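Q: Attaching a predicted model along with its sequence, questions to come.
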Amino acid sequence: MKKVQLGAVFASFLFVATACGGGNANEPAETDSAEGNNTEENEASGSILVSGSSAMEPLIAAASEEFMNENIDASISVQAGGSGQGLSSVASGQVQIGNSDVFAEEKEDIPAEELVDHRIAVVGMGPATHPEVGVEDISTEDLIAVFTGEVTNWSELGGADQEIVIVNRPDSSGTRDTFVKYGLEDNEPVPGDITEDSSNAVMKIISETPGAIGYLAFSYYDEQGTVLPLSVDGVEQTDENVISGEYPIWAYMHSYTKGEPEGLTAQFIEYLQGDFVQGTLIPEMGYIPEADMQVERDAEGNDTPK
């Protein structure tokens, strides 16, 4: 009987001690009473501006939305405008990140030595036409002839009897630089019939203009066949052909900062190079993780196996 009484007293003592004590290791961490979130969450805060490559804009815009959903005190404004504008804006301090699909060293009047390169992805680019031109594959020789004005009707290439309408990007465009260097072998295109500042506008014009041809990043192609990507020398515009090095018209997606990034800028670049963007967002949106590439390219355009 005495043993039963002692056991009851001991159990009561444990109950009181637990109730009055500070808890134990299995209890949840202290949370913010207003939101119910761990106080360590949402550490990223402030605001930054990002501008530049229109080929990169869809990816960076989508990534910034995801980042801001996870960090409610952070504000990231993303604009296009072309690689040249991105590089000059970050160099002058107007924006915190300048996106470019060319190396800073390739653009004149850009102090490349002051900028830090953060590679985000790889993107393929190529000639895109109105779906009814009647041509699906083009040789590099004929592609040059089209963009330099030597060939002016699709019938000369076995296609429809339709005048060729060239849709260009301005000189500040990194997509233009990449296409001219690796698609046209450095032959400058004629001024063309139309020049547009953004890839979105180029895609729309090509899709609505009979006989039109321009150039776009793979990320702008859609399953509806809004525009027709031409094979070049029999090689299709696919991620697999870019990765292997068989298809030559591609570029790195660079996010440049002036000096080493700090604060929100550093946090966002780390996010861009992290698992979610690299493993999920990049392939879903038509880009290629740099880690997948089997070739490497330098600022002079030399490719070497990895």
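A: Thanks, I have the structure now. Residues are numbered from 1 along each chain as shown.
Q: CA atoms for contacts and neighbours, from now on please.
A: OK.
Q: Can you mark which positions in stretch 83-94 are buried?
A: Across stretch 83-94, burial judged by 16 or more other CA atoms under 10 Å covers 83, 84, 85, 86, 87, 88, 89, 90, 91.
Q: which SSE is the last one in?
A: Residue 91 is part of helix 83-92, with elements assigned from DSSP states H and E.
Q: And here is the other one:
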Amino acid sequence: MDILRWDVFLTVLGVVVPILAALYEFVFVGRKRLGYRVQMDTIASDEVHSAYAGALQRLERDGGTPLLDPSFVLLRFENNGATHIDESDYAVLDDDRVGIRVVFPDRRVAGLVVTELSHPYLRPSFEGDSGLHVRNGVIQLPRVPMNRGTHYKVLAALEREPGATRAAGAEFAPPKVIGGIKGGVGSGDIPETRSRTGTSVPAISLVCFLMVIIVTQSLLSLRDENAPLDCASGELALTGSTAFAPVLEEAATAYEDTCPGSRITVTADGSANGLNALESAGREHERGEPSMLAFSDGPKGDGHPRLLPRPVALSLFTLVINEEAGVLDLTPEQVRAIFEGRLTNWGELGGEDVPIRLVGRDDKSGTRRVLQQRVLDGFREPGSTSDNCRDRDPGARDRLTRCERDATPEVLDTVAETPGALGYAELGAAQERENLPRVRLSGHEASTEAADYGAYPFWETEYAYTYGELPAKSLAASFLRYLTDEVGRDLVRAHGHRPCTELQNPVLCRPVAQG
């Protein structure tokens, strides 16, 4: 196990950094913050000679002298920090009543009013000898106590200094706010608060940082996607059911890709042969722990007392038929009549005048055993009467042409190529053959729903057998957990089987009607 788990480290980093940024912004940097805005700074001259200038043309000093290049400035002072500001927080001498001074380069203040208070408790701060003055053309504002989020506005009428000049249409220099807050932003200055139409650089930096964290975590997750927590190395042999072999082959490849150091081989030669192979391997192993799993269509039956079963999936099987037969639906009774040799031509069942030819599996096949138990009501298929599945052997007493094939793909190929042929296979393999019709049983297609209601009989539980109890950290145990985990369930489902964990009773792993 790695001392440093990168996924955990990145997760912690992605949580801690925003918290620290928030603490820095609102607790340290923004703990005390007094700012100002210039909401208006405009010249009151009649640039277009408006006929409606009215009183604006008569802006005068107290003595009646017109103002030189008059202008208006509206300032807003606001506590936009995280805590309140007291009188003692202003960076001035204790006996100085003035907390903020506003200077207007090349202009002097001709008139001043406080136009807006965000809360009535601010009013006494501007009354009497509060420190609100205009001296030498400079606005002096008192040390106003302000709770978080409060503000006040100051409207000033100004004129150009007599010695200063201004070109036509030019603007005056912006005002300068002089003052400071103890423990405030940066050096404690009172900064101008500007309206932002875009995202701030720190915010963009934080978002980019979090995106890097997310992308990195995603890449790490993709590298370890679907990886079991108990990857094991070594070699493992899978044997038994040919019907379940496609699932095992794909799962083995996926496990090897996920868990380097593992090597899994699949040898499918029938359920009975697989159980025998596992029994032999277990007896020969010095500790009785062979690295082998045997898969069987249905329970092992009598014998093999050391083999322990584990239900893996509910497997559905289906009858497949050659297109020339002209039949797509049979009852279980008709199927038994065919296999018992009482029906020999499809014309007897309303189909084409074509001889019935049966393509089956050898007596070691689990699929054959399922057919005999679930559909044929215990009837055992007779032996083969033909090698090519078209012509009966000379001297054969059986009325039907019967042949046997070693594996499911061979059965499907033979049925597709042989006129009037009827065979059987697991559903997933049969579904891949678009030109090979699947026979309904009493009108019902092979489906878990039909099996649940007892309407479809051709099913069986797929078991994984082990020789005794598996060591918890063995490759065989790890692969079994993988097969029944999320990835394995997807593979099982993709091949037409139903994972036991998705059934109403996973332990029994059988349709509801059979529970």
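A: All right, it came through fine. Just so it is clear, the structure is predicted and the values come from calculations on it, not from any experiment.
Q: Superpose on the second structure and give me the mean offset of the following helix or strand past the helix holding residue 91 of the first structure.
A: Sequence-wise, the next helix or strand beyond helix 83-92 of the first structure is strand 97-100, with elements assigned using DSSP H and E. Following the fit onto the second structure, the mean deviation recorded for strand 97-100 of the first structure is 0.6 Å by mean CA distance after the TM-score superposition for the first structure.
Q: quick one: the helix or strand that strand 97-100 of the first structure is followed by to the second structure mean distance?
A: Using DSSP H and E, the helix or strand that directly follows strand 97-100 of the first structure along the chain is strand 115-129. When the second structure is overlaid, strand 115-129 of the first structure sits 1.2 Å from its aligned residues on average, using mean CA distance after the TM-score superposition for the first structure.
Q: Please give the centre-to-centre distance between strand 115-129 of the first structure and its chain.
A: 7 Å (CA atoms, centre = their mean, to the nearest Å).
Q: What residues sit buried inside it?
A: Neighbour-count burial for strand 115-129 of the first structure [16+ other CA under 10 Å]: 115-129.
Q: which residues are contacting stretch 180-194 of the first structure?
A: Stretch 180-194 of the first structure is contacted from outside by 126, 140, 143-144, 147-149, 165-168, 248-250, using CA atoms under 8 Å, 6 or more residues apart in numbering.
Q: contacting residues around stretch 92-101 of the first structure?
A: Stretch 92-101 of the first structure has contacts (CA under 8 Å, 6+ apart) with 48-53, 55-56, 82-90, 174-175, 178, 251-258, 265.
Q: Quick check: buried residues in it?
A: For stretch 92-101 of the first structure, a neighbour-count test (16+ other CA under 10 Å) marks 95, 96, 97, 98, 99, 100, 101 as buried.
Q: Now which residue in the second structure aligns to the third one?
A: The one in question is residue 97 of the first structure. Structural alignment (TM-score structural alignment) places residue 97 of the first structure against residue 293 in the second structure.
Q: what residue of the first structure matches up with residue 483 of the second structure?
A: Under the alignment by TM-score structural alignment, residue 483 of the second structure pairs with residue 272 in the first structure.
Q: which stretches of the stretch 351-500 of the second structure form strands?
A: In the stretch 351-500 of the second structure, the segments counted as strands under DSSP state E, counting those that start in this stretch are 357-361, 401-405, 421-426, 438-441, 459-467, 498-499.
Q: With residue 210 of the second structure as the reference, name the closest of those.
A: strand 498-499 (39.1 Å; CA to CA).
Q: That closest one aligns to what range in the first structure?
A: Under TM-score structural alignment, strand 498-499 of the second structure corresponds to residues 288-289 of the first structure.
Q: what do you get for stretch 20-38 of the second structure?
A: Using TM-score structural alignment, stretch 20-38 of the second structure pairs with nothing in the first structure.
Q: what about that stretch, start to end distance?
A: Using CA to CA, to the nearest Å, the end-to-end distance of stretch 20-38 of the second structure comes out at 32 Å.
Q: repeat for stretch 466-481 of the second structure
A: Stretch 466-481 of the second structure has its terminal residues 13 Å apart, counting by CA to CA.
Q: what does that stretch rub up against?
A: 230-236, 255, 262, 278-279, 282, 288-294, 306-309.
Q: Now that stretch: buried residues?
A: Across stretch 466-481 of the second structure, burial judged by 16+ other CA under 10 Å covers 466, 467, 470, 474, 475, 476, 477, 478, 479.
Q: Map the second one onto the first structure.
A: It refers to residue 467 of the second structure. Match for residue 467 of the second structure (TM-score structural alignment): residue 258.
Q: Identify each buried residue in the one helix or strand residue 10 of the second structure maps to, please.
A: Element membership of residue 10 of the second structure [criterion: DSSP H and E] is helix 6-23. Within helix 6-23 of the second structure, the residues scored as buried using 16+ other CA under 10 Å are 10, 14.
Q: Output the contacting helices and strands for it.
A: If you count contacts as 3 or more CA pairs under 8 Å, 6 or more residues apart in numbering; DSSP states H and E, helix 6-23 of the second structure packs onto helix 201-223.
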